[in-house]
Structures are given as C-alpha cells and as structure tokens.
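**Student:** Okay, sequence plus prediction incoming.
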Amino acid sequence: MFGKLYLIPVDLGHPSFEALFPTLNREITSTLTHFVVENQKSARRSLKLIFPEIKQGELSLLTLDKNTSELDLNPALDWLKSGKNVGVVSEAGVPSIADPGSLMVKLAHAQNIEVIPLIGPCSIFLALSASGLSGQSFVFHGYIPIDKAEKTRFIKEMEKATGRNQAQIFMETPYRNNQMLEDLLSVCKEDTLLCIACDLTLPNQYIKTQTIGKWKKLKTEDLHKRPCIFILGN
C-alpha cells in the first residue's frame, strides 16, 4: 500500500504553534520522518516549532525548490511507494500555493497517491479575506515585472481587470515594497482600490484598503523588508 502525501503548513513568522494550527497538525507531523522541503534549514526550524520533541537526526529531507526537476523527486516517490508517509513543507505558509511544492503534489496524483492538505495560514487568502475586495473572482500574479516600463504596463493591465470586479493579487521582494507603493500611486487611477496587507498573523500586522486617492493623502507605513501582499480592486 502506498503512503500518503501530507501538505504541512508552517508559520508566517509567528513563534506560537498553538496560536495558528490545529493539534491534528502536530499529531500527524510527529509520525513522519520523511519530508520534501523547500529549504532544509528553515524546514527543520518549522518542524521543531510544530513538534518540539522531533528527532532531527532521524529525519530524511529532500529539497524541492525552483531548480528541482521531476527526476530529482524520484526518491520521494520511492518513499511513498514503499508505504512511507511523506510531508511537504514550504518556507512559509501553505505548500503548493505560490510554492514549488505543487510539483510534488502533481507527481503524487499521477501515481494515484493520496494527497492530504492540513490547515494553516496562507498570506494570499488571509489578505484577500481581509481586503473587502472580490473573493468571487481573483488572480494571483506572484511577482510582477521589475523593469519600470514593463511594470507600468502590467499595473495598467491589472487595473483594467478590476473593472470586471476581479481582484488582482501580487507581491514584491520586501526591500522593494516602498517603491512598489510609489509606482502604484503614480500609475493607478484615483478611484482604484488598493489593499496593503503585511506581517500577517504577527503582532505588528498591518491591513488597510483605501482608494489610490486616499492613499496619496495618508501617512503610510514603512513597508521596507516587511512581507507584503498587494491587491487591486474596485
């Protein structure tokens, strides 16, 4: 009998397991010794937070990042085919959502291996649910272009899509967040809505939705090096 593939969410920076996760996550994680992880160092830290008694020396970790190929994941498929349950762990949040873990999940389905997602925080959906923007129709773009001309064109395309009541969700490398806000304020129309959601689940969490016109008048938070989700809507 094949093992099961568990998708194990991790924190977004909050130090308390009990504040964010159901006890079932700890119960399941405590039974696993084989993991597919985006980053081995951060995965060991996250697993320690979930299950403090975990024996690090007994763990088998296989890296799955943006450079990993399907062939590289054959050892994980072999684990599953031998009957071992395997956990997938991202660097932050939920595996497979804006995360390379989706490749492992796709390969598991191709082999008729059961995939079980566990409950945990996902910054994309936390931001959307708190934004007041469309939760019926939305697109997550990930990182948008860096080149100024391409970025301007992309922002205008996203803004146009909001006219169909479709929320446009995207992010930026944290050290470029302030520049991203400046670009949005200079490119978008006054009545376009913008949600900024940063440091989600943390004590200094900041979530605000205003029109571009109002954002221009506000004394905005310093977003530098803070994990942020941006959402455009109408």
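**Tutor:** Sure thing, it's come through.
**Student:** C-alpha from now on. contacts and neighbour counts both.
**Tutor:** Noted.
**Student:** which helix of the chain spans the most residues?
**Tutor:** For the chain, the longest helix by residue count, based on DSSP state H, is helix 148-162.
**Student:** Now the helix or strand just after it: buried residues?
**Tutor:** For helix 148-162, the following helix or strand on the C-terminal side (DSSP states H and E) is strand 167-171. The neighbour-count check on strand 167-171 (16 or more other CA atoms under 10 Å) flags 167-171 as buried.
**Student:** thinking again about what came up before, what does the longest helix of the chain rub up against?
**Tutor:** For helix 148-162, the surrounding residues in contact (CA atoms under 8 Å, 6 or more residues apart in numbering) are 144-145, 167-168, 183-184, 187-188, 192, 232-234.
**Student:** Select, from these, the two members most distant in space.
**Tutor:** Spatial extent of the contacts of helix 148-162 (CA to CA) is set by the pair 145 and 234 at 22.4 Å.
**Student:** if you count what's nearby, which of the two comes out ahead?
**Tutor:** Neighbour totals were compared for residue 145 and residue 234, and residue 234 leads with 18 against 14 (other CA atoms under 10 Å).
**Student:** Return the distance of that one relative to residue 68.
**Tutor:** 38 Å (CA to CA, to the nearest Å).
**Student:** who's in contact with the nearest residue to residue 211 once chain neighbours are set aside?
**Tutor:** Sequence neighbours aside, residue 193 is the residue nearest to residue 211 in space, at 4.2 Å (criterion: CA to CA, 6 or more residues apart in numbering). By CA under 8 Å, 6+ apart, residue 193 lies in contact with 209-212, 232-234.
**Student:** at 10 Å what do you get?
**Tutor:** Listed by CA atoms under 10 Å, 6 or more residues apart in numbering, the contact partners of residue 193 are 131-133, 159, 162, 167, 209-215, 231-234.
**Student:** of these, buried ones?
**Tutor:** Buried by 16+ other CA under 10 Å: 131, 133, 159, 162, 167, 209-213, 215, 231-234, out of those.
**Student:** Use this one as the comparison:
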Amino acid sequence: MNSFNTTGILYIIPTPIGNLSDITYRAVETLKNVNLIAAENIYHTNILLQHYNVKNILISLNKNNEKKQSHYVIKKLKEGKKIGLVSDAGTPVINDPGYFLVKQCRSLNIKIIPLPGPCAAITALSASGISTNRFCYEGFLPSKKKVRCDLLKSLKKETRTIIFYESKHRILQSIKDIIEKIDENRYLVIAREITKKWEYIYGAKANEMLFWLKEDKNHCNKGEIVIIIDGFKELKNKDVSEKAISTLKILRNVLSLKQSVLITSKIHEIKKNNLYQYAIKKEDK
C-alpha cells in the first residue's frame, strides 16, 4: 500500500475531444473543487469551463513551459493543494503535456488520481472493425519523410493493430508511405473529426484509401486524423495471394519450380515453404 507524504492530490482530468457533452459528471465536479487547474491552453479550457459554469484558477502548462510550471505545481501540491491537469482535448499526458509532471509526482510520492474519459485513439479503435484485443499506439507519425518511412518499415511485421495520429496536411503522403513501406493491400481505417459534426470513419485497403482521399478534398481538409492499421498476418499454410500466384505462373514459363518459388517469395515477402507447398499441389493436379 502506498504511503503518500502530502495531502495534495493531482487529478488527471480528461476533457471532450470535440463534443462538449462528452464529459463525465465526476470530471465537472473535480474541475469545480480543485484549488487550481493546470491547462495546456487557458483560452481553450475557459470555453469548456464557461459551458459548465465552472469558476476556478487557471495556469498554463504546455510543452514549452512544462518543466518550469511543473515545479510550481509540485510546490502547491506539497502545500496540500488539489490540482487538476487538463489538455486541450482528451486524456492528458496521452500525446499531450503532463508526462514530466506526473513522473515527478510519482518520484515524490505525491498522490495522483486519474479520471476515465475521452481518448481519440480508443474511440476510433472501438468503431474500426479491426482487432482490438492487441494494439500498439505510436502517437503522431513523424513529420520528416525518412524518419516516418523508417518507422513504418520497422512496423511492417507488427502483428498487433497499429494506431497513429496524423494531420490533414500530411495524410496523403503518409498513406503513400504506408503503401510503400508496409503493404498496398493492408487494410486500414481513417477516423477524422471524431465526435464532431463532420466525423467520418472509413476503411479500405491502403491503395484504395489513397484513391478515396484524392477523389474528394473534403475527405482530408480539416481536423486531426486517427489512422488504424490492421496487424501483419502470417500466411496460413497454402494461403497465397492472387498477385503471388500470378507472378509464380509467369516465372514457371521460363524457370524451374524451385527458382520460381524463390523469386516469387522474395518479391511478395511470403514464406518460401508455403508457396512451395501451394505450387506442388497445383502442379500435381
């Protein structure tokens, strides 16, 4: 059992990711009752507080001043104050400021109470139709192409569902990179403007997704976007794609079975044994 050295408490308070109605009664009550609120953006948080008639003291705690402000917050916590931590939208610390503060509080044995609430990644995942029992969250895709492509390449064989955030400005290029570094036939879902008026959730193979985004500029002209990518699946025994079958047939016209299987397996990155067993079965017929 933890023994806390202060009566102060840091509350991690999730706020709506778009629809102001998506806040819990507990979150509103906590915002009213803490001694002060550390907000990523004071102006943005004030809109929420005014909507729920919450009057409280606000201080800024964002990525630019987090370390400095965290020292101030910890000082107040040591004095026994109760402080709420909020981000612009969703659950604080998840791809938002607050990690440094929470880490310091843990090291100083200051009590932290996290409240449950909105998170764009989880909300989108629940409606994606892609496996939810195992997933990895990778935050925003890197803005620099080489770094982004290196990351995507490293995740090509990731068997868990993969979740990214992306901006409207880079979504087309990122889908192109997914096609190139992961697989043009990998199924993915895009969720944009979750909980807002223009919300949409659309799923397709990567190459089809690129076409869909290009055919209507309204598909990617606003809001933050969640990309959910189906995990890599090992080919089951004798389960070979149509493209691999087509390549194998062409090569068999000029090469031996062994050479054809070897080259086809490298082109399509499938297990040589699976392809060989498939080829043997077909040629035996």
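**Tutor:** Looks like it came in fine. In this text the structure is predicted, and so the values were computed from the model without any measurement.
**Student:** now what about the TM-score between them?
**Tutor:** TM-score of the superposed chains, computed with TM-score structural alignment, normalised by the length of structure 1, equals 0.83; 223 aligned residues with a CA RMSD of 2.3 Å.
**Student:** Identify the residue of structure 2 aligned to the residue nearest to residue 211 of structure 1.
**Tutor:** Residue correspondence to structure 2 (TM-score structural alignment): residue 193 of structure 1 is matched to residue 187.
**Student:** contacting residues around the residue with the largest distance to the centre of structure 1?
**Tutor:** In structure 1, the greatest distance from the average C-alpha position (CA atoms, centre = their mean) is reached by residue 1, at 31.8 Å. By CA under 10 Å, 6+ apart, the contact set of residue 1 of structure 1 is 80-84, 113.
**Student:** if we can go back for a sec, give me the angle between the longest helix of structure 1 and strand 167-171.
**Tutor:** Orientation check (axes from the mean of the first three to the mean of the last three CA atoms, to 10 degrees): helix 148-162 of structure 1 against strand 167-171 gives 150 degrees.
**Student:** Give me the distance from helix 148-162 of structure 1 to the chain's centre.
**Tutor:** Averaging C-alpha positions (CA atoms, centre = their mean, to the nearest Å) puts helix 148-162 of structure 1 22 Å from its chain's average.
**Student:** Kindly state which residue of structure 2 is aligned to residue 78 of structure 1.
**Tutor:** Residue 78 of structure 1 maps onto residue 75 in structure 2, by TM-score structural alignment.
**Student:** Could I get the full set of helices for structure 2?
**Tutor:** Remark: helices assigned in structure 2 by DSSP H are 25-33, 42-51, 66-78, 99-107, 120-126, 145-154, 171-181, 206-215, 242-252, 257-268, 272-284.
**Student:** Please convert these to CSV, extending it with distance to residue 193 of structure 2.
**Tutor:** Below are the helices of structure 2 laid out as CSV (distance: least, CA to CA, whole Å):
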stretch, distance to residue 193 of structure 2
helix 25-33, 22
helix 42-51, 17
helix 66-78, 27
helix 99-107, 25
helix 120-126, 9
helix 145-154, 23
helix 171-181, 14
helix 206-215, 15
helix 242-252, 36
helix 257-268, 36
helix 272-284, 42
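**Student:** thinking again about what came up before, give me the ChimeraX select line for the contacts of residue 1 of structure 1, limited to the buried ones.
**Tutor:** To isolate in ChimeraX the members of the contacts of residue 1 of structure 1 that are buried, counting by 16+ other CA under 10 Å, one can use:
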select :80,81,84,113
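**Student:** In structure 2, which of the contacts of residue 193 of structure 1 still touch?
**Tutor:** Retained in structure 2 (both residues aligned by TM-score structural alignment, their matches' CA atoms under 10 Å) from the contacts of residue 193 of structure 1: 133, 209-215, 231-234.
**Student:** which of those residues lies closest to residue 121 of structure 1?
**Tutor:** Using CA to CA, residue 231 comes nearest to residue 121 of structure 1 of these, at 17.8 Å.
**Student:** which residue sits closest to that closest one, ignoring its sequence neighbours?
**Tutor:** Spatial nearest neighbour of residue 231 of structure 1, chain neighbours left out: residue 169 (4.4 Å); criterion: CA to CA, 6+ apart.
**Student:** That neighbour is in contact with residue 129, isn't it?
**Tutor:** No: taking contacts as CA atoms under 10 Å, residue 169 of structure 1 lies outside contact range of residue 129: 11.7 Å.
**Student:** Common neighbours of these two, please.
**Tutor:** Between them, residue 169 of structure 1 and residue 129 share no contacting residue, judged by CA under 10 Å, 6+ apart.
**Student:** end to end, how far does stretch 93-113 of structure 1 reach?
**Tutor:** For stretch 93-113 of structure 1, the end-to-end distance is 23 Å (CA to CA).
**Student:** Residue 68 of structure 1 -> structure 2?
**Tutor:** Residue 68 of structure 1 maps onto residue 65 in structure 2, by TM-score structural alignment.
**Student:** nope, residue 177 of structure 1 is what I meant
**Tutor:** Looks like residue 177 of structure 1 aligns to residue 171 there (TM-score structural alignment).
**Student:** Number of residues surrounding whatever residue of structure 1 lines up with residue 92 of structure 2?
**Tutor:** Counting by TM-score structural alignment, residue 92 of structure 2 corresponds to residue 95 in structure 1. Residue 95 of structure 1: 28 surrounding residues under other CA under 10 Å.
**Student:** Who are the contact partners of residue 95 of structure 1?
**Tutor:** Counting by CA under 10 Å, 6+ apart, residue 95 of structure 1 touches 6-10, 37-38, 87-89, 101-102, 104-105, 117-118, 120, 122.
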